[in-house]
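# this one's sequence-less:
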């Protein structure tokens, strides 16, 4: 079979697992000066977030521009620079990068027909103590309302680096979603899904940093597990090629049900069922920790197992 990667038992056995996976956001900050030096078109745009962590040498310091807490201007400036032939890399927390400047994403990038690389931080609720203002579970579904976006949701710093390096030379619109959560090792960079294991009772698609806990949750269950570090475009070919029973569970780290539509379109000629797990739409008004939010949304190991078991039975 072609079009997707299969993670073999040998790969499991020979891949070392670090005690603490590398932090995706720290990797981005460390990598950015190198990327700017390697591409004279590249320019980094910040809205205060990250400004104190990026150590840019003098040769590229003029291409690290901090616009302050002006997120609409952040995206508008990216559109202008892209029209001038530059390749903007735009960074801040997810809700400030997608929700607040949504109109600028629509007009200054999309309508103008230019691209940028948007790199968010904070995932859905990494900064749990900051409350609703810093929660970003609506970013991917919002981008779904706009055309032409590639959306990466890496589950490991190595994946994020590879996706960023691949995105920089282009002129398209790319969103790279970074989270504090991480898998113990990289599983693949996409765009094709990786087959983590095979089963006959259904398919579970684990997105980005939720792969390890999904594998733990379905331990002993007779299901296929696919890993998706890229969700737009959605790899419908692998879902179809590996399908056993037409029952599909999506485990996504943003708004629940976000990828139900592309799965339904992929299986439109097959009677099927789809369950979309993810962050619920209801606002949780107790801050807690990211682990508390995972448990409340059923995205911890116990919650995922409970939902998958009920759905398949």
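Received, thanks. The structure displayed is predicted, hence computed values, not measured ones.
# Please count neighbours and contacts with C-alpha atoms only from this point.
Fine.
# quick one: the strands in the stretch 51-200 of the chain?
64-66, 87-93, 116-121, 149-152, 173-177, 194-197 (DSSP state E, counting those that start in this stretch).
# Second structure for comparison follows:
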């Protein structure tokens, strides 16, 4: 893990912030299942009473977190998304949700960051799964500074929070207040937030891709790093009375569809959801860049889909279409 072009890497920033977070929050306990332990050896040595490594037992990791929370501690649980959410989903549902206790789950790997590890290490459905459970907040930061702010803030709270770290990142940090923010208005100007031009909502690390993809298109670009619960009031304010909207998410296409539909239920709207397609599975290794291109989540793919929306056409959300 390293920063490219001086931009902080989200996972590296998470590891760097752990020690000060544990110092500031003596009730916090880092819970691992081997993955990540090699990056926080100094923290483990300095604060052995605040780190638990359960071994390669992800379901047990969530059970331990639930027990710690019941005992008044603040568990910070970390591994790859496919193991943290998918493999341990029943424990997340029961040991945390059903018992109504809080935890801060922090994943790495995103949808296909570890594409060389094969399908076992890919988790495009993680945010959809967490969003299906009551009482959770999901943060998808797009920059290392956002990771740091979220980690320090949520470690001091008691809620159920999922933070999704990705190797993809934006050049600049954005606000992490849970709101939908207008980042770029249409090139012709106009009152920010009051335009009726089509809107493209970028989630987390998709912002720079969206800005590049739409650089000369007559659309506004907005950002949120907190897709769940979605800032529906902010979305409504920006969308206008007859919205033409594209939502670009770095995971399963349509993950935010229900929230967006509810927010715009009283308005005639045309909405496109761009993400990892639901109706096909890429059974190849390749690089994360290869996967982004195959799924239409690189700048060229996003551009094609947004242009189709602007032209009134339906873009086929499937690999190779």
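Great, that's in hand. Please read all numbers here as calculations on a predicted model, not as lab measurements.
# Now do the strands for the stretch 151-300 of structure 2: every range, in order, please.
According to DSSP E, counting those that start in this stretch, the strands that the stretch 151-300 of structure 2 contains are 160-164, 181-184, 199-203, 220-224, 244-252, 270-276.
# In structure 1, what range does the shortest one match?
Here strand 181-184 of structure 2 aligns to structure 1 at residues 194-197, judged by TM-score structural alignment.
# again, but for the third one
Structural correspondence for strand 199-203 of structure 2: residues 203-207 of structure 1, per TM-score structural alignment.
# can you map out the helices along the stretch 101-250 of structure 1?
For the stretch 101-250 of structure 1, helices defined by DSSP state H, counting those that start in this stretch occupy the ranges 102-104, 139-143, 157-167, 211-217, 236-241.
# starting at the chain centroid, how far to the shortest one?
If I follow you right, that is helix 102-104 of structure 1. Taking the mean C-alpha point of helix 102-104 of structure 1 and that of its whole chain, the gap between them comes to 20 Å (C-alpha atoms, centre = their mean, to the nearest Å).
# mean deviation of the match of strand 199-203 of structure 2 from structure 2?
Superposed on structure 2, stretch 203-207 of structure 1 shows a mean distance to its aligned partners of 0.5 Å (mean C-alpha distance after the TM-score superposition for structure 1).
# How far off centre is that stretch?
Centre-to-centre, stretch 203-207 of structure 1 and its host chain are 14 Å apart (C-alpha atoms, centre = their mean).
# What lies in contact with that stretch?
Stretch 203-207 of structure 1 is touched from outside by 153, 155, 214, 223-231, 239, 243-253, with contacts defined as C-alpha atoms under 8 Å, 6 or more residues apart in numbering.
# what's the answer for stretch 153-169 of structure 2, then?
Counting by C-alpha under 8 Å, 6+ apart, 7, 9-11, 21, 25, 28, 74, 76, 81, 96-97, 101-110, 113, 130, 135-144, 147, 204-206, 208 sit against stretch 153-169 of structure 2.
# burial of the residue mapped onto residue 92 of structure 2 from structure 1, as a residue count?
When the two structures are superposed using TM-score structural alignment, residue 92 of structure 2 falls opposite residue 105 in structure 1. Per other C-alpha atoms under 10 Å, the neighbour tally for residue 105 of structure 1 reads 25.
# Kindly report the same for the one 3 residues further on.
The number of residues packed around residue 108 of structure 1, counting by other C-alpha under 10 Å, is 22.
# got the contact list for it?
Contacts for residue 108 of structure 1 were tallied using C-alpha under 8 Å, 6+ apart; they are 75-76, 79-80, 114.
# rerun that using 10 Å as the cut-off
Applying C-alpha atoms under 10 Å, 6 or more residues apart in numbering, we find residue 108 of structure 1 in contact with 72, 75-80, 82-83, 102, 114-115.
# The most centrally placed residue in structure 2 and residue 307 of structure 2: what is the separation?
For structure 2, the residue whose C-alpha lies nearest the mean C-alpha position (C-alpha atoms, centre = their mean) is residue 140; its distance is 2.7 Å. With distances taken as C-alpha to C-alpha, to the nearest Å, residue 140 of structure 2 is found 26 Å from residue 307 of structure 2.
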